[in-house]
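Trainee: following is a predicted model, sequence given first.
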Amino acid sequence: MDKIALDGMDRKWVVAAGAALAIVVAGAFSTLAGLLVGPLHQELGWSRSAIGLGSLVNMIVYGATAPLAAALMDRIGMRRVAAGALVLVGGGALLTTTMTAPWQFTLYWGVLVGLGTGATATTFAATVTERWFVARRGLVAGLLTAASVVGQFVFLPLLSWVIDGWGWQAAAYGLALAAAGALPLVYAAVRDPGAEAGAGATAGVTGGPVLVRAKGTVNFLRTGPFWLLAVTFAVCGASTNGVMWTHFAPAAHDHGMPVTVAASLLSLIGIFNVAGTVASGWATDRFDPRRLLGAYYALRGASLLALPLLLSATVDPPLVAFTVAFGLLDVATVPPTIALCRAHYGTGAPVVFGWVSAAHQVGAGSVAYVGGAVRDVFGSYDLVWVGAGVLCAGAALLALVIDRGQRQQVAPERQLTA
């Protein structure tokens, strides 16, 4: 292998590493809201539904930003979008420390943090994968998705410990500092293929073609596969971000479990998320993604239906088994969903997946809000877990009727060579 080819190989993995860092940092903001429910309710006297409204806005803005960010990356480049996202999440976290009213949580966390996390969502991972990699796209998508999982769950015990010892404001300051520290590293690492003469990137997927696809979004909205993918991914959001990331810690606390212990269980879910997502990426390169999705949703639904029977003040083997199972299934849906977007929409897949991700966040935000309202009215989250499990059963059936589509092949003349 000559030096130019080796440099190209190095470059795409440097870009992937920089993207992973941005995704990890932004991901840490995605789950902090679940740890803030108790402190904001107790210290500021806000209702859970008012706090849930901020989470709803955050997730909807997150989802709406994803497809727009994909088109913006096409216009100004991935580097600037990723750097801007880190500025937004850091600034939003700092502003939350000055809150005195619920509307400020909705603005600072809901809008600003939602914009930043949305710009570094799974659409960002799909864009990096599409632009820089030809082979092993499923595996790379799984790895970058796992980076999001690391940010969302691995740091939860630390954030919970900080909140328990120094207050929720200290956790917000810590995340803002993390965003500031990651900013120069991400800016140095992330590049677009057109900015380098690196080998291994895919030509023809940067610039015009993707933007044209974005302008033609109305055409995607007229296709059956898009709506089936959007609905199933909305259920994915409802049964992960909506219930687990937002309500698991307060629900466990209702059963007498310390929040720090509940956060540790969420962290354990995150650890197994990494394994499950990478394994799903590997499987997506080899098996029918529709069947994978059907199996993932069915098993996730069964686990959620069992959860009300497992929650208690202590951690016992059945609850640990749930944690492991849910972790393996939690984000495993992403690689096959990206693969189905690519099979149906070719090089426009990152933008289309952005809109599918928007549905994910609408589902997540709706259940985050409804979950808080149900807890206020009934004094329990049991109905929320059961409802999420039933939704997963429906998603499993819908996944099996998605048309497989025609996998898009990248012609040799469309690849950058040394």
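Mentor: Arrived safely, thanks for sending.

Trainee: every contact and neighbour count from this point should use C-alpha atoms.
Mentor: Noted.

Trainee: buried ones in stretch 138-156?
Mentor: 138-156 (16 or more other C-alpha atoms under 10 Å).

Trainee: in helices only, show me those.
Mentor: 138-149, 156 (DSSP state H).

Trainee: between the residues you listed, which sits nearest A33?
Mentor: Comparing these against A33 with C-alpha to C-alpha places L156 closest, at 10.7 Å.

Trainee: and the closest one, what does it touch?
Mentor: Applying C-alpha atoms under 8 Å, 6 or more residues apart in numbering to L156 gives the contacts A28, T31, L32, A263, S264, L266, S267.

Trainee: kindly report the same for V89.
Mentor: Shown in contact with V89 (C-alpha under 8 Å, 6+ apart): A26, F29, L112, V113, G114, L115, G116, T117, A176, A179.

Trainee: alongside the first one, take a look at this:
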Amino acid sequence: MNQVPQTETARKLPRMHYGWVVVAVTFLTLLVSAGVRSMPSIFMLSFEKDFGWSRGGISSVVSIGIFLYGLVGPFSASFLERFGVRRVMLFSIALLAAGLAVTPLMNALWQFEILWGVITGIATGFMANVLGVTVSNKWFAQRRGLVVGILTASAATGQLLFLPLLARITVESGWKSAVYTAVAVLVGLLLIVAVFMRNHPSDVGVAPYGSTEVVQPTPFRGNLFLAPLLALRSALRSKSFWLLAGTFFFCGYSTNGLIGTHLIPACGDFGITEVTAASLLALMGLFDLFGTTLSGWLSDRFDSRWLLAWYYGLRGLSLLFLPYALSAGPTELLLFSVFYGLDWIATVPPTVKLATQEFGKERSGMIFGWVVVAHQLGASTAAYGAGALRDWLGTYSTAFVSAGFVCLFAAVISTRIGRKKAASLS
């Protein structure tokens, strides 16, 4: 009996595109980065007790870190193009691990500001949404919306996996043990990125997913720091950029700056333990994993302006409900966690889609990076402002309600994005 040669049989078997391996490594990197970035919310009560720092003082450090996380974004786009995705990821992970490893030695608020405000903010900024957009644009000619949705959801998944575990370690063994656990995870991640990450499809001899032509990467031309500023100057002439940045400011105000930073201490005001509160954030992460991935799928098929309007509107209603949920009981708080979680960062895929439509694939990374700066300005405002309001008024209710109303406003202005042709970027 004649047998088919092994090499011919192998050629007939479907082969997974290496782009999905890159997506998996990027997802894991963003997941761990998000988990580390959310750690101060777990430590807030411990730091109040151990160091005597006020909640407003601790919040100011978180605010600085959030701002730098966003500010690095546009510049990370040029660094990713100039040095390659793999090298930038390795540098960022190593810097983040070093900053965490030194954290247990701190004994003053200014040291906390340097380690978690500056170093952690810069390191995680290179592993932010711009990384996901860059990977999507380089490796995929099709399914970009889905890929952006998956990579965006990694932030929520980071909370899902890390927050309850780190909160339990903090309660049982102290916050220093939680920090060392995070360092160990980062070292493992460093090895995974070094082995499996690649910069461009041409590195493994394949075309981008959905394409048949193997293309070489375009060399980065221009100044690493000047190119993002020139992109910003061009974008400032566009009404669409201002609307995208404005809505994303409100997005940051109502998500990681407010809920991500202050939900755990807000639950503490009502006698809810850190582990239970962290589990609520993890539950939000679980539902956002579904909601944001679905949002990426929807952004490939429907008008992203109206998707944003729905997302911001529903988020606003959930935040108006939160003060009641905190005082009412576990059922209402669970309902908030599910409803809010579905919408946590579902706004990212349609925002990326609109930025790409308005400004083109080549500039979308840098310009979206500047849109993320607006997001982090909003988050920074909420991170510090909510802590200051809590110290002043003794409650978080004012901060939660104000975030609800700004989300409803964002829902209205989302429908205005892209109605007129964006100003020329030439």
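Mentor: Yep, that arrived. Since the model is a prediction, treat every value here as computed from it, not as a measurement.

Trainee: tell me how the two chains score on TM-score.
Mentor: For this chain pair, the superposition-based TM-score is 0.92 by TM-score structural alignment, normalised by the length of structure 1; 406 aligned residues with a C-alpha RMSD of 2.3 Å.

Trainee: need the contacts of L156 of structure 1 in CSV with secondary structure, distance to I402 of structure 1 and neighbour count, can you?
Mentor: CSV is the format used below for the contacts of L156 of structure 1 (DSSP: H, G, I helix; E, B strand; the rest coil; distance: C-alpha to C-alpha, whole Å; neighbours: other C-alpha atoms under 10 Å):
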residue, secondary structure, distance to I402 of structure 1, neighbour count
A28, helix, 33, 24
T31, helix, 31, 22
L32, helix, 34, 22
A263, helix, 36, 28
S264, helix, 37, 20
L266, helix, 31, 25
S267, helix, 33, 24
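
Trainee: any idea how far A197 of structure 1 is from V154 of structure 1?
Mentor: 36 Å (C-alpha to C-alpha, to the nearest Å).

Trainee: ugh, wrong one, I meant V384 of structure 1
Mentor: Using C-alpha to C-alpha, V384 of structure 1 is found at 25 Å from V154 of structure 1.

Trainee: again with L177 of structure 1
Mentor: From L177 of structure 1 across to V154 of structure 1, the span is 17 Å (C-alpha to C-alpha).

Trainee: re earlier: can you put the contacts of L156 of structure 1 in TSV and add distance to D285 of structure 1?
Mentor: Formatted as TSV, the contacts of L156 of structure 1 follow (distance: C-alpha to C-alpha, whole Å):
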residue	distance to D285 of structure 1
A28	29
T31	30
L32	33
A263	33
S264	32
L266	28
S267	28
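
Trainee: map G346 of structure 1 across to structure 2 for me.
Mentor: Aligned counterpart of G346 of structure 1 in structure 2: G360 (TM-score structural alignment).

Trainee: distance from the chain centre to stretch 207-221 of structure 2, please.
Mentor: Taking C-alpha atoms, centre = their mean, to the nearest Å, the mean C-alpha location of stretch 207-221 of structure 2 is offset from the chain mean by 26 Å.

Trainee: go through that stretch and flag the buried ones.
Mentor: For stretch 207-221 of structure 2, a neighbour-count test (16+ other C-alpha under 10 Å) marks A207, P208, Y209 as buried.

Trainee: show me where the stretch 101-250 of structure 2 has its helices.
Mentor: Per DSSP state H, counting those that start in this stretch, the stretch 101-250 of structure 2 carries helices over the ranges 109-112, 120-125, 129-139, 144-173, 175-196, 226-235, 239-254.

Trainee: ranking the ones you listed by burial, who's on top?
Mentor: Among the helices of the stretch 101-250 of structure 2, helix 120-125 has the highest mean neighbour count (mean count of other C-alpha atoms under 10 Å), at a mean of 27.

Trainee: what range in structure 1 matches that one?
Mentor: Helix 120-125 of structure 2 falls opposite residues 113-118 of structure 1 when the two are matched by TM-score structural alignment.

Trainee: circling back: could I get the buried residues of stretch 207-221 of structure 2 as JSON lines with distance to V412 of structure 2?
Mentor: Formatted as JSON lines, the buried residues of stretch 207-221 of structure 2 follow (distance: C-alpha to C-alpha, whole Å):
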{"residue": "A207", "distance to V412 of structure 2": "41"}
{"residue": "P208", "distance to V412 of structure 2": "37"}
{"residue": "Y209", "distance to V412 of structure 2": "36"}
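
Trainee: out of the residues you listed, who's nearest G260 of structure 2?
Mentor: Y209 (34.4 Å).

Trainee: would you mind measuring from that closest one to G149 of structure 2?
Mentor: Y209 of structure 2 is 16 Å from G149 of structure 2, by C-alpha to C-alpha.

Trainee: rewinding a little: the match of G346 of structure 1: neighbour count?
Mentor: If you count neighbours by other C-alpha atoms under 10 Å, G360 of structure 2 ends up with 14.

Trainee: just the helices from the stretch 251-400 of structure 1, written as ranges.
Mentor: Using DSSP H, counting those that start in this stretch, the helices found in the stretch 251-400 of structure 1 span residues 259-284, 289-310, 317-330, 334-345, 349-378, 382-400.

Trainee: mean deviation of the last one from structure 2?
Mentor: Read that as helix 382-400 of structure 1. Superposed on structure 2, helix 382-400 of structure 1 shows a mean distance to its aligned partners of 0.8 Å (mean C-alpha distance after the TM-score superposition for structure 1).

Trainee: just the shortest one next, same as before
Mentor: Taken over the aligned residues, the distance from helix 334-345 of structure 1 to structure 2 averages 0.5 Å (mean C-alpha distance after the TM-score superposition for structure 1).

Trainee: quick one: L96 of structure 2 from F196 of structure 2, how far?
Mentor: In terms of C-alpha to C-alpha, L96 of structure 2 sits 20 Å off from F196 of structure 2.

Trainee: what's the answer for P164 of structure 2, then?
Mentor: 29 Å.

Trainee: before we move on, what about A156 of structure 2?
Mentor: Plainly put, A156 of structure 2 is 23 Å away from F196 of structure 2 if you go by C-alpha to C-alpha.

Trainee: try R15 of structure 2
Mentor: Distance of R15 of structure 2 to F196 of structure 2, given as C-alpha to C-alpha: 17 Å.
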